[in-house]
Each structure stands twice: as structure tokens, then as C-alpha cells.
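In: What follows is a protein structure lacking sequence information:
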């Protein structure tokens, strides 16, 4: 999967969100509960893992993402990017000022070891946060 260069080089904090619904407006944040904030090596590791997700063909599930990550720079202003992951249809949708249109919708192999590792990180973050 390809991440925007500005996100890879400029992210200081990642917020992990357990998505509860789809946004009501295009480009709006995905509604949900933040379950973790990653910084330092966690940011580097998460972005590296996301960047190694192998591509895939589109699967049909209707896009029901369960998790998103929001990437912030040092200023912690508006998110550079939000990426919402649907492990059912193997789709990730990204939006934000750092996301060029060509990268806004991508497909990843949700059965790949990298995807399993990413989902385990998300679930681990959610489990630490509690119900």
C-alpha cells in the first residue's frame, strides 16, 4: 500500500479509532472512539507496517471499516491523513490535506501476514482501552 510521502516523513502522533459509523459528509472524520495514541517508535512501526500491506483486488462487502488511524504532525493541528480500513472488502480509504486523489482509495490483501499484524495492533489497542 502506498502512503503519502508527507505522512511518512511528518507524522509525530497516530490516533487509533474504533469506527462506529460512516461519516455523514465526504472528508469528515470517521465517527468512533479513540482507543490509543501512538508516538515515537510506534508511529514508525505502524507506518512501516501499513506501507508493506500487499495490494489486492476489490472484494464486495459494502465498505464497513472497523478501524482508522489519524496521522498528526508535531503541531497536532488537523490530521494530515485519516485512513479507514475495511478487512472485509480489503479496502482502505484515505482523506486529508496530505492525501493526493490517486491514493485516496486502495485495496490491500487482508489475508496477508502484514494485515493480520496490523489488525492485531488495532485489537490490542482497543482491548487496553476497554469496552
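Out: Structure's in. What do you need? All figures in this text were calculated on a predicted structure; none of them were measured in a lab.

In: When you work out contacts or count neighbours from here on, use the C-alpha atoms and nothing else.
Out: Will do.

In: elements contacting the biggest helix by length in the chain?
Out: Identified as the longest helix of the chain according to DSSP state H is helix 113-129. Judged by 3 or more CA pairs under 8 Å, 6 or more residues apart in numbering; DSSP states H and E, helix 113-129 is in contact with strand 13-19, strand 32-39, helix 41-51.

In: Go through these and pick out the most buried.
Out: strand 13-19 (a mean of 23; mean count of other CA atoms under 10 Å).

In: Second structure for comparison follows:
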């Protein structure tokens, strides 16, 4: 998957469970419950996995179930919303050029499933994975 350069400046990542995917727009923010905050070790794993996810054909549903807010030493860097149904991710924020706002990823690839596993691991113990991924 094509990653924004700002991902290298990440020092904190908030994992967000998106409940109201219909409100996620092209210039909107990731809305939902922060279910985890990742530090250096988790961010390293996230960068490694997400860089290995291949790009995919684009579909149209865009009903994201997961998002991240990425912060660096100087503050907020960017957000991303992931739809594991249509293989799309939307990036936005002050460090993301408008031409890089959207890309695709192969959600059913081994790395795509590993990324989904990283997100699901943030759910509280005993919580069922939600219907919208």
C-alpha cells in the first residue's frame, strides 16, 4: 500500500473504531471511539504490516470500520480510515497532499488480514468483531 511520508514521523497512533461510517467524508475526520493508543513498538509493527499490504482494484462502498489518528512530536500528522469491504483507505490531514487522499489495499491478502488483526486486537476482551470492518 502506498503510504504517506508523514507515517515515518509517527510517535503515537490512536486506533479508532468507526461506528458512523456514513459521516466519514473526503475531508472529514475519523469519528468514533479511541480503543487503543500505540507507542513505538506497536507503531513499528503497524508500519511494517501496512507497507506489505498490496494495492487492489477499487470498489465503491467505502464503509470504513477502522481508523487511525497519527501524531508526531510536533502534534497531529494525519488520519486514515480503512474499509476492509471495498479495499479503500482515505488519508487526510495537514501533512497529506490532496493527491494522496485515497488509495487501495488488498484486504484479503495475508498482510491485509494481519493489519485487520492488529485493529481487532485492540477490542476489549470478549468483544465480538463488529459487522462493518
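Out: Nice, I can see it. The structure presented is a predicted model; accordingly, all values stated were derived computationally and were not measured.

In: Quick check: TM-score for this pair?
Out: Once the chains are laid over each other, their TM-score by TM-score structural alignment, normalised by the length of structure 1 reads 0.87; 127 aligned residues with a CA RMSD of 1.9 Å.

In: Quick check: the longest helix of structure 1 compared with structure 2, mean distance?
Out: Compared with structure 2 after fitting, helix 113-129 of structure 1 has a mean deviation of 1.5 Å; criterion: mean CA distance after the TM-score superposition for structure 1.

In: buried ones in that helix?
Out: 114, 115, 118, 119, 122, 125, 126 (16 or more other CA atoms under 10 Å).

In: Go ahead and measure how far it is from the middle of the chain.
Out: Centroid displacement of helix 113-129 of structure 1 relative to its chain, using CA atoms, centre = their mean, to the nearest Å, is 12 Å.

In: try stretch 26-42 of structure 2
Out: 8 Å.

In: Over to stretch 120-131 of structure 1?
Out: 15 Å.

In: Now do that stretch: everything it contacts.
Out: Applying CA atoms under 8 Å, 6 or more residues apart in numbering, the external contacts of stretch 120-131 of structure 1 come out as 16, 18, 35, 36, 67.

In: and with 6 Å instead?
Out: With contacts defined as CA atoms under 6 Å, 6 or more residues apart in numbering, stretch 120-131 of structure 1 is touched by 35, 36.

In: ok, the closest residue to residue 38 of structure 1 other than its chain neighbours to residue 51 of structure 1 distance?
Out: If the residues on either side of it in the chain are set aside, residue 38 of structure 1 comes closest to residue 14, at 5.0 Å by CA to CA, 6 or more residues apart in numbering. For residue 14 of structure 1, the distance to residue 51 of structure 1 (CA to CA, to the nearest Å) stands at 15 Å.

In: swap in residue 28 of structure 1?
Out: 23 Å.

In: tally of neighbours for the aligned residue in structure 2 for residue 104 of structure 1?
Out: Using TM-score structural alignment as the criterion, residue 104 of structure 1 maps onto residue 101 of structure 2. Counted with other CA atoms under 10 Å, residues neighbouring residue 101 of structure 2 total 16.

In: same question, residue 11 of structure 1
Out: For residue 11 of structure 1, using other CA under 10 Å, the count is 23.

In: mind listing what the closest residue to it other than its chain neighbours touches?
Out: Spatially, and ignoring its direct neighbours in sequence, residue 11 of structure 1 is nearest to residue 73 (4.6 Å; CA to CA, 6+ apart). Residues near residue 73 of structure 1 by CA under 6 Å, 6+ apart: 10, 11, 12.

In: Can I get these in a markdown table including distance to residue 97 of structure 1?
Out: Shown next, in a markdown table, are the contacts of residue 73 of structure 1 (distance: CA to CA, whole Å):
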| residue | distance to residue 97 of structure 1 |
| --- | --- |
| 10 | 12 |
| 11 | 13 |
| 12 | 16 |
